[in-house]
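Undergrad: coords below, sequence missing:
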């Protein structure tokens, strides 16, 4: 997956890279304006939406809490009415009478006690019914308050009221206003009520009956069943059975149904009060709910958020249109300005194409002091420099041809010298001058080794062979006072070293470590050792010469580390003659040039005793080696 994404990004970068500069500038200009505007718009409209939602929530919560307060007040009215209805001792005596009352007693109850119950009913306009039900056979029904309990035997709530032992039970139901009316159910006037139901205890263990206080739901919850609600919100009351009650002529906002609201409450309502946000058929809604203890019902206010979102979307779309029109207008202006600014750059591009085709005499018009004008001037200078370099290259090519001819001539001269030395060697052998013959052999080998420079690296065996030839020639001068000791393991002889890197060190030891005062006193010995350590090739070149003082040793090593010109002086400070040939400094520079700063040479010396040059090289084995067959090597 990542590879596919990288490939797509690569193609996009290539496609964008192929566009003209003017188009890229316009695209960048649009991006610089569009991205901040889009981010700002998203943030602004999100804040607007949140603030509007918060305001709507507060507004509808206030309405919901106001309605909840009215409901609690109505519940208190119903409870107080129920308490007053059964608190009259005469009423309880009538309900629990163990005999049928005489006519005089009935008239007295009807004239003195029953009017109190009627007054209680008519003094509370919100209370629809006050009903007392009794199963006492001695009690006569007095409409519209006192009834026989057999009239409610078919009510599903009767067992629940009886099981609560005098505790209040609330029930919501739909039914006729007058239970005394008979006829078809469809002919009865239906209404929705909330009832307070409670058993009346006349004395301990004696049931006096059941009191029922009814209040129509439109009085109980006036805002829920009122006609003044707007079309964006609607209050509902859900009973404990999940039945929804609301104004019969009202329409729920949007395309929502009471069943859908009930399901959302069932899934998301987790406390007695709160709010939920949900969507039905793509329409967003806000649901605010309160739980009413006692009736065990939900009071819900459902608010449609679609009008709010539509308004915000309208503003957003209006802003988008304005921004697009503005960007298009500004892009046209920018396109024209860029065309004027980049005109000289276009001219410069065409001139570069002509130069690419080989026309270095093209003239570039330069005007103004801007960056493009400066670029054009630099390009003109570059064309002039190219023409100079072409002429110089032609001259160098001619010089290289001449140098090649001279090299061929020198090669012919070298062969003449080799042949001459070979003839002299043969003459010395014929005359029995064998030391002279050996010296001529050594000299010829050294000349071939020095003149034939086909590569920078040779094997350690080749370099040691060259050193032996050098020591053999120097022993002719010093009457065999020089001794060379080589202690190199066989497996290291094939390792590569820089050509002419060991011989200058040995030559330096002989020239500056061997003094006339040593003649006749001791033999001058140069010892060469080699080994491997920490992945590197270590070579030690030690002599038993005069050494050097500590100050001079520090000076030499400091110069080797920094590449200072001080090493061009001889290591013996007493001598003022300049060093001839390739010195220690050049060896150090060559090693670091080919192998890196981690490699090189270091000098240790004790005055009057010895001097040791420690050389560190990378381990590398050449494919083959020999006296005259130098092989190139890579130091890694």
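TA: Yes, it's here. The structure presented is a predicted model; accordingly, all values stated were derived computationally and were not measured. Residues are numbered from 1 along each chain as shown.
Undergrad: Going by C-alpha atoms from here, please, whenever you check contacts or count neighbours.
TA: Will do.
Undergrad: ok, now how distant is residue 610 from residue 548?
TA: 8 Å (C-alpha to C-alpha, to the nearest Å).
Undergrad: which residues touch residue 209?
TA: 95, 132-135, 149, 199-201 (C-alpha atoms under 8 Å, 6 or more residues apart in numbering).
Undergrad: that older thread, ok, residue 610 and residue 548, which is more surrounded?
TA: Neighbour count, other C-alpha atoms under 10 Å: between residue 610 and residue 548, residue 548 has more, with 22 against 19.
Undergrad: so that one, which of the three states?
TA: coil (DSSP: H, G, I helix; E, B strand; the rest coil).
Undergrad: how many neighbours does the residue lying closest to it once chain neighbours are set aside have?
TA: Spatial nearest neighbour of residue 548, excluding adjacent residues (C-alpha to C-alpha, 6 or more residues apart in numbering): residue 607 at 4.6 Å. By other C-alpha under 10 Å, 13 other residues sit near residue 607.
Undergrad: next, the one to line up against it:
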């Protein structure tokens, strides 16, 4: 495994891209083709299932439309006040009433149902426990009911309720001795005043009327219909419907599922009628539904193979287009390693390769700039080292000499000379005796205050200063000898080249992630042209000719080279007169 992994890592990029693209294209293509084949078969099955559900729903709706006509006929007694009044009367007086009038009323009611004009009714029976009952069986004249007629006209297991109950097709023995196959709607007649049961209405319809309607609704020779009643008894069954009655009784409500019928899968759809409570079922063999799937799958395999060949070919071309610019980039990087920074790659496109080429060109350009800045930094450091070496020639001799002067001044009781030599000794030790380039703001302020103390001895009351530095910011690091050249510049321009007194304010403050040291004086300031020239010198790092003028340039360039272009010196003339110098360094406290 490691051997193959190592071989893969050492393979050429173009070969890896071609091999990887081939694998990444072929595997998903094969998997997608397999999934598509299964999905296509499932889609056909689902679509046919939805279509079959619509057919069964329409089949049930058409059957229910026929049954609703019977429901309307079963509520006919409530449209006859005379009949309701007849059924509500009870007792022997009613049984002994005028038989002729009663028969005429009942015959008129039955005749009204028989000749309704919408449904072919075979027989009507009106049964009552309190009044004379009346029956008119198929192909038989109407008559008053007898005691045995109750069991004859009401099927076994029928539910007699006020909502109406549809009894599945059953055999009915008529008065003429013939047996008729009918289905019935049975409704209990109740009083409109108190809901008391008054009787039972049974309307018989020939079974053939229902069967013929079902056959008319069958539209496909490949599908088979069946219908069962509330108890699961078969009402109708197509000749090709192969499922057993035990299976049919298991489904109520609405749904679609796949069943195994003796090794042959069958798509079964069923729906229970809300009117009759009967369930309509339709079964279609899956072999019929999926007979075209194999042919389409073969076409998809051929199409997938063609797409795979084209994809591999395009992958090879695309891999070559990717690796060719990378090869040019590799050759250019070798030239940069040799110190050649005037290279520029063509970057016309806006893709990743184009962005990479532009980034490479920008990198080479910045490398050239950084090389120049590094060269400048090295030159300045060498100059500083040379100056430091020159200033360190026998420093102990200077310290001993200053100590001797301080001792003689002490003997002569000259305190000003003692203070001046003490401050001067501290300045020399701070300037040439440090091994580190970074100090704290507190150390830098102590050094500047010693320098100002010497200048105050020299200029007397003409020079005054203030220092405002919060204690929590005194430990922030700063480059050594950053503040003293700025203070010296203010004294030179304010006292030596100006007139009057100079008051100087040194303030330390923090803004977000930047530490600022502000030096303000009330001297003559700088002209706008002079200020612009000074900015140009600081930005370019050009030292002025002759002595003087080096302080601000050196301080600014040292800060920029250390921390970047966002930091350094900023010079501004104050409105009330004087110059303000802001030293900006990172806040690293």
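TA: That came in fine, so what should we check first? In this text, all values refer to a predicted model and were calculated from it rather than measured experimentally.
Undergrad: Could I get the TM-score for this pair?
TA: Put the two chains on top of each other and the TM-score (TM-score structural alignment, normalised by the length of the second structure) is 0.57; 482 aligned residues with a C-alpha RMSD of 6.4 Å.
Undergrad: of the contacts of residue 209 of the first structure, buried ones?
TA: 95, 132-135, 149, 199-201 (16 or more other C-alpha atoms under 10 Å).
Undergrad: For residue 226 of the first structure, state which of the residues you listed is nearest.
TA: Ranked by distance to residue 226 of the first structure (C-alpha to C-alpha), these are led by residue 132 at 30.3 Å.
Undergrad: The closest one against residue 147, yeah?
TA: Yes: Residue 132 of the first structure is in contact with residue 147 according to C-alpha atoms under 8 Å; the separation is 6.1 Å.
Undergrad: Check which residues of the longest strand seen in the second structure are buried.
TA: In the second structure, taking DSSP state E as the definition, the longest strand is strand 179-190. Under the neighbour-count criterion of 16+ other C-alpha under 10 Å, strand 179-190 of the second structure has 180, 182-190 buried.
Undergrad: One more: stretch 96-113 of the second structure?
TA: 102-103, 106-107, 109-110, 113.
Undergrad: and the buried residues of strand 179-190 of the second structure as CSV, adding distance to residue 169 of the second structure?
TA: Converted to CSV, these look like this (distance: C-alpha to C-alpha, whole Å):
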residue, distance to residue 169 of the second structure
180, 10
182, 5
183, 4
184, 7
185, 11
186, 13
187, 17
188, 20
189, 22
190, 26
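Undergrad: can you name the two of the residues you listed that are farthest apart?
TA: 180 and 190 (29.2 Å).
Undergrad: Now intersect the contacts of residue 209 of the first structure with the helices, please.
TA: The helices, defined by DSSP state H, take in residue 95 from the contacts of residue 209 of the first structure.
Undergrad: quick one: which of the contacts of residue 209 of the first structure is nearest residue 211 of the first structure?
TA: Using C-alpha to C-alpha, the contacts of residue 209 of the first structure come closest to residue 211 of the first structure at residue 132, 4.6 Å.
Undergrad: mind checking how far the closest one is from residue 216 of the first structure?
TA: From residue 132 of the first structure to residue 216 of the first structure the distance is 18 Å (C-alpha to C-alpha).
Undergrad: Residue 514 of the first structure now?
TA: For residue 514 of the first structure, the distance to residue 216 of the first structure - C-alpha to C-alpha - is 132 Å.
Undergrad: same check, this time on residue 564 of the first structure
TA: 112 Å.
Undergrad: which of the two has more neighbours?
TA: Counted by other C-alpha under 10 Å, residue 564 of the first structure and residue 216 do not tie: residue 216 has more neighbours, with 21 against 14.
Undergrad: out of the contacts of residue 209 of the first structure, what pair is the most spread apart?
TA: 149 and 201 (14.9 Å).
Undergrad: what's the burial count for residue 323 of the second structure?
TA: Around residue 323 of the second structure there are 16 residues (other C-alpha under 10 Å).
Undergrad: Please look at it and residue 15 and confirm they touch.
TA: No: using C-alpha under 8 Å, residue 323 of the second structure makes no contact with residue 15, being 10.0 Å away.
Undergrad: center of the first structure, which residue is that?
TA: Nearest residue to the geometric centre of the first structure (C-alpha atoms, centre = their mean): residue 2, 14.9 Å.
Undergrad: Kindly provide the distance from it to residue 419 of the first structure.
TA: Residue 2 of the first structure is 71 Å from residue 419 of the first structure, by C-alpha to C-alpha.
Undergrad: Residue 567 of the second structure is in contact with residue 561, isn't it?
TA: No: using C-alpha under 8 Å, residue 567 of the second structure is not in contact with residue 561; the gap is 9.4 Å.
Undergrad: Tell me which of these two has more neighbours.
TA: residue 567 (20 against 15).
Undergrad: so who does that one touch?
TA: Residue 567 of the second structure neighbours (C-alpha under 8 Å, 6+ apart): 559-560, 583-586.
Undergrad: and residue 502 of the first structure, how many neighbours?
TA: 23.
Undergrad: That one pairs with which position in the second structure?
TA: Alignment of residue 502 of the first structure against the second structure is given by TM-score structural alignment, with residue 483 as its counterpart.
Undergrad: hmm, who's touching stretch 264-281 of the second structure?
TA: Contact with stretch 264-281 of the second structure is made by 49, 52-53, 56-57, 60-61, 64, 67-68, 165-166, 225-230, 248, 251-260, 282-287, as judged by C-alpha under 8 Å, 6+ apart.
Undergrad: run the last query once more with 6 Å
TA: 166, 225-230, 252-259, 282-286 (C-alpha atoms under 6 Å, 6 or more residues apart in numbering).
Undergrad: Which of those are buried, as a PyMOL select command?
TA: In PyMOL, this line selects whichever of the contacts of stretch 264-281 of the second structure come out buried by 16+ other C-alpha under 10 Å:
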select buried, resi 166+225+226+227+228+229+230+252+254+256+258+259+282+283+284+285+286
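Undergrad: Show me the contacts of stretch 264-281 of the second structure that map onto helices.
TA: Using DSSP H, the contacts of stretch 264-281 of the second structure in helices are residue 286.
Undergrad: In strands, which of the contacts of stretch 264-281 of the second structure fall?
TA: Per DSSP E, those map to strands at 166, 225-228, 254-259, 282-285.
Undergrad: need the next SSE after the helix or strand harbouring residue 332 of the second structure, C-terminal direction.
TA: For residue 332 of the second structure, the host element (DSSP states H and E) is helix 293-337. Reading on from helix 293-337 of the second structure to the C-terminus, the next helix or strand found by DSSP H and E is helix 352-391.
Undergrad: Off-centre distance for that next one?
TA: Remark: helix 352-391 of the second structure is offset 46 Å from the chain centroid, using C-alpha atoms, centre = their mean, to the nearest Å.
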